[in-house]
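Colleague: no FASTA, just this:
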């Protein structure tokens, strides 16, 4: 099985006719995902890559039955695009755009309140259920269907660990890139809840980083429930200097708070098996499953 997306997911692309939208739509369609519409104001009534283009998300949903969206829209307009998708009632919204202003994301978070929409991102590599559906920019070459759920803050580490898992015959149920920005949609807890309820996910890998509170929230959640499945964690940034941003906006460690060591300690207290580094993740998963 899978979480959030599967073979039934019908995807529309906001910004489909741009260079990035064209490239990633073509990749996903070639992979076998079901992409049913593009959205570009002023281009409605045309086709792009053989897919109909509509003026608005609402029109595209009404005409095609789309259930998910890929937002490939420049940062100044990305929040409006996400809110349009939320208002159209889409189940899953994936935003890969980087550098969306924080005050814009505050508007998006308010728009999500009281809805059934799940936002992944922004600044996310997307979501991949191997052999069924890809939304975003996540590579598919090394992905393999299986029973390991992955939730990650780091795109590069996701690719490395996913490839290592597949090489060890540890296929994935779903891989979710929660996004590297400080204000984002679904986090580790939302992923953990869904993987817990997925009967065919046997273990979960969390790929964390310094900065933010995703790892702390995951530890608090795991301490409050009987999870019933092994959770394997990795926290990158052990050697990063405090008070400096490493990579993207969400990795800022300030004034000694939320360092890698503190995150590791809290995860271990919650029962998470923490790997030493990326190369140690597969062996830790195998030990946990035994």
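Modeller: Okay, I see it. Keep in mind it's a predicted model, so treat the numbers as computed, not measured.
Colleague: going forward, measure contacts and count neighbours with C-alpha atoms only.
Modeller: Noted.
Colleague: Assign a three-state SS to the residue lying farthest from the centre of the chain, would you?
Modeller: Distance from the centre of the chain peaks at residue 45, with 31.2 Å (C-alpha atoms, centre = their mean). Following DSSP: H, G, I helix; E, B strand; the rest coil, residue 45 is assigned to coil.
Colleague: That one is in contact with residue 59, isn't it?
Modeller: No. Assessed by C-alpha atoms under 8 Å, residue 45 is found out of contact with residue 59, at 11.0 Å.
Colleague: re the thing from before, contacts only, for the residue farthest from the centre of the chain.
Modeller: Counting by C-alpha atoms under 8 Å, 6 or more residues apart in numbering, residue 45 makes contact with 52, 53, 54, 55.
Colleague: quick one, what contacts the residue minimising distance to the centre of the chain?
Modeller: Geometric centre of the chain, nearest residue: residue 177, 2.7 Å, by C-alpha atoms, centre = their mean. The contact partners of residue 177, by C-alpha under 8 Å, 6+ apart, come to 120, 121, 124, 125, 126, 127, 151, 152, 153, 154, 155, 158.
Colleague: In addition, the following structure is provided for comparison:
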């Protein structure tokens, strides 16, 4: 099993005729993802490498049965693209676009919730269930099928951590980048619950960073609701206060959101925290051994 995407995923790429949309559509198709359609207003009726292109999401869903979308359109139009996908009946929307205005993101997120769809991102690298499907911009060669679920706010840290896991023979069930913006769709809590219910996932890696309180809320949720071993890494341990570091959400202000506070919250919940990414595989094995002994 895996969460969110698998062999039954039918993907439409919004913005498929743009530079980034085309490049990553080809990467996803080459990986084995079932890319059934693309959209690009004004270019309906054409195709990209035998992938049919439609003017609207409504046409794409109606004619191909698409159930998932990946968004590669410019920031000014991305919120509309999210809402159009949800309105057309897409159940899972992955927004790769970054730099979407905050008020636009709030409007789109609210609309997606009203439609009962699921949003990952904005500013997300996407997700991958190794050997089954990949949606986004993940470097698929570093992933391998296994039982470790990965949730991260950082794309590049996801890749670093996964490369360490794979090198130590610890494959992944699904790896997800939730996005680094202040407003995003799925967060740690919802994904932790999905991994808890997934029979294939035996342990979970959570990669957080400074800013906000999402990690502290995740720690509390893990304390009471998660039975599987969890290992955490928090980036930004030496970041200065009141200065944005990378992602829009990675800013410490008013004495909240520091790495130290997040680490303390996880440790108080009994979660093992890695001080460096390279330590994660060792801690995963230790948590699994402890579970066996118990």
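Modeller: Sure thing, it's come through. All of these numbers come straight from a predicted model, not from anything done at the bench.
Colleague: Give me the TM-score for this pair.
Modeller: Once superposed, the chains reach a TM-score of 0.98 (TM-score structural alignment, normalised by the length of the first structure), with 289 aligned residues with a C-alpha RMSD of 0.9 Å.
Colleague: so of the contacts of residue 177 of the first structure, which ones are in strands?
Modeller: Secondary structure from DSSP state E places 120, 126, 127, 151, 152 of those in strands.
Colleague: what helix or strand does the nearest residue to the third one once chain neighbours are set aside sit in?
Modeller: For residue 127 of the first structure, the nearest residue in space outside its immediate sequence neighbours is residue 176; the separation is 4.6 Å by C-alpha to C-alpha, 6 or more residues apart in numbering. Element membership for residue 176 of the first structure (DSSP states H and E) is strand 172-177.
Colleague: Average separation of that strand from the aligned part of the second structure, please.
Modeller: Here the mean offset of strand 172-177 of the first structure against the second structure after fitting is 0.3 Å, by mean C-alpha distance after the TM-score superposition for the first structure.
Colleague: distance between that strand and the chain's centre?
Modeller: Relative to the chain's own centre, strand 172-177 of the first structure is displaced by 8 Å; criterion: C-alpha atoms, centre = their mean, to the nearest Å.
Colleague: Map residue 26 of the second structure onto the first structure.
Modeller: With TM-score structural alignment as the criterion, residue 26 of the second structure lines up with residue 26 in the first structure.
Colleague: Wait, that match touches residue 48, no?
Modeller: No. The criterion here is C-alpha under 8 Å, and residue 26 of the first structure misses it with residue 48 at 10.0 Å.
Colleague: How many neighbouring residues does residue 281 of the second structure have?
Modeller: 21 (other C-alpha atoms under 10 Å).
Colleague: and it, helix, strand or coil?
Modeller: helix.
Colleague: For the closest residue to residue 194 of the first structure other than its chain neighbours, what is the enclosing helix or strand?
Modeller: Leaving aside its chain neighbours, residue 194 of the first structure sits nearest to residue 3 (6.3 Å; criterion: C-alpha to C-alpha, 6+ apart). Assigned by DSSP H and E, residue 3 of the first structure falls within no helix or strand.
Colleague: Which residue ranges of the first structure form helices?
Modeller: 19-31, 57-64, 75-87, 102-112, 155-167, 188-197, 214-224, 260-269, 281-289 (DSSP state H).
Colleague: got these as TSV, with distance to residue 40 of the first structure columns?
Modeller: Formatted as TSV, those follow (distance: least, C-alpha to C-alpha, whole Å):
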stretch	distance to residue 40 of the first structure
helix 19-31	11
helix 57-64	9
helix 75-87	10
helix 102-112	20
helix 155-167	27
helix 188-197	31
helix 214-224	34
helix 260-269	42
helix 281-289	42
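Colleague: just checking, which of these sits deepest inside the structure?
Modeller: Highest mean neighbour count of the helices of the first structure: helix 75-87, a mean of 21 (counted as mean count of other C-alpha atoms under 10 Å).
Colleague: I'd like to know how far residue 56 of the second structure sits from residue 5 of the second structure.
Modeller: 23 Å (C-alpha to C-alpha, to the nearest Å).
Colleague: List the contacts of residue 231 of the second structure.
Modeller: For residue 231 of the second structure, the contacting residues are 204, 205, 206, 271, 272, 273, 274, 280, 283, 284, by C-alpha under 8 Å, 6+ apart.
Colleague: Check these against residue 263 of the second structure and report the nearest one.
Modeller: residue 273 (6.8 Å; C-alpha to C-alpha).
Colleague: correct me, but the closest one touches residue 233?
Modeller: Yes. Contact criterion C-alpha under 8 Å: residue 273 of the second structure and residue 233 qualify, at 5.7 Å.
Colleague: The helix or strand harbouring residue 292 of the second structure packs against which elements?
Modeller: Using DSSP H and E, residue 292 of the second structure maps to helix 280-293. The contact analysis (3 or more C-alpha pairs under 8 Å, 6 or more residues apart in numbering; DSSP states H and E) places helix 280-293 of the second structure against helix 155-167, strand 203-209, strand 230-235, strand 272-274.
Colleague: Generate a markdown table for those, with distance to residue 39 of the second structure as supplementary columns.
Modeller: Conversion of those to a markdown table gives the following (distance: least, C-alpha to C-alpha, whole Å):
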| stretch | distance to residue 39 of the second structure |
| --- | --- |
| helix 155-167 | 25 |
| strand 203-209 | 33 |
| strand 230-235 | 36 |
| strand 272-274 | 42 |
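Colleague: Mind checking those for the one nearest to residue 264 of the second structure?
Modeller: Smallest distance to residue 264 of the second structure across these (C-alpha to C-alpha): 9.2 Å, for strand 272-274.
Colleague: ok, the closest residue in space to residue 267 of the first structure that isn't next to it in sequence to residue 181 of the first structure distance?
Modeller: Spatial nearest neighbour of residue 267 of the first structure, chain neighbours left out: residue 219 (5.0 Å); criterion: C-alpha to C-alpha, 6+ apart. Using C-alpha to C-alpha, residue 219 of the first structure is found at 20 Å from residue 181 of the first structure.
Colleague: again, but for residue 275 of the first structure
Modeller: 24 Å.
Colleague: neighbour-wise, which of those two wins?
Modeller: Using other C-alpha under 10 Å, the more surrounded residue of residue 275 of the first structure and residue 181 is residue 181, with 23 against 20.
Colleague: Contacts only, for that one.
Modeller: With contact set as C-alpha under 8 Å, 6+ apart, residue 181 of the first structure has these partners: 98, 99, 121, 122, 123, 248, 249, 250.
Colleague: Including neighbour count and distance to residue 199 of the first structure, could these go into a markdown table?
Modeller: Shown next, in a markdown table, are the contacts of residue 181 of the first structure (neighbours: other C-alpha atoms under 10 Å; distance: C-alpha to C-alpha, whole Å):
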| residue | neighbour count | distance to residue 199 of the first structure |
| --- | --- | --- |
| 98 | 20 | 34 |
| 99 | 16 | 36 |
| 121 | 29 | 26 |
| 122 | 31 | 28 |
| 123 | 25 | 29 |
| 248 | 15 | 34 |
| 249 | 17 | 35 |
| 250 | 22 | 32 |
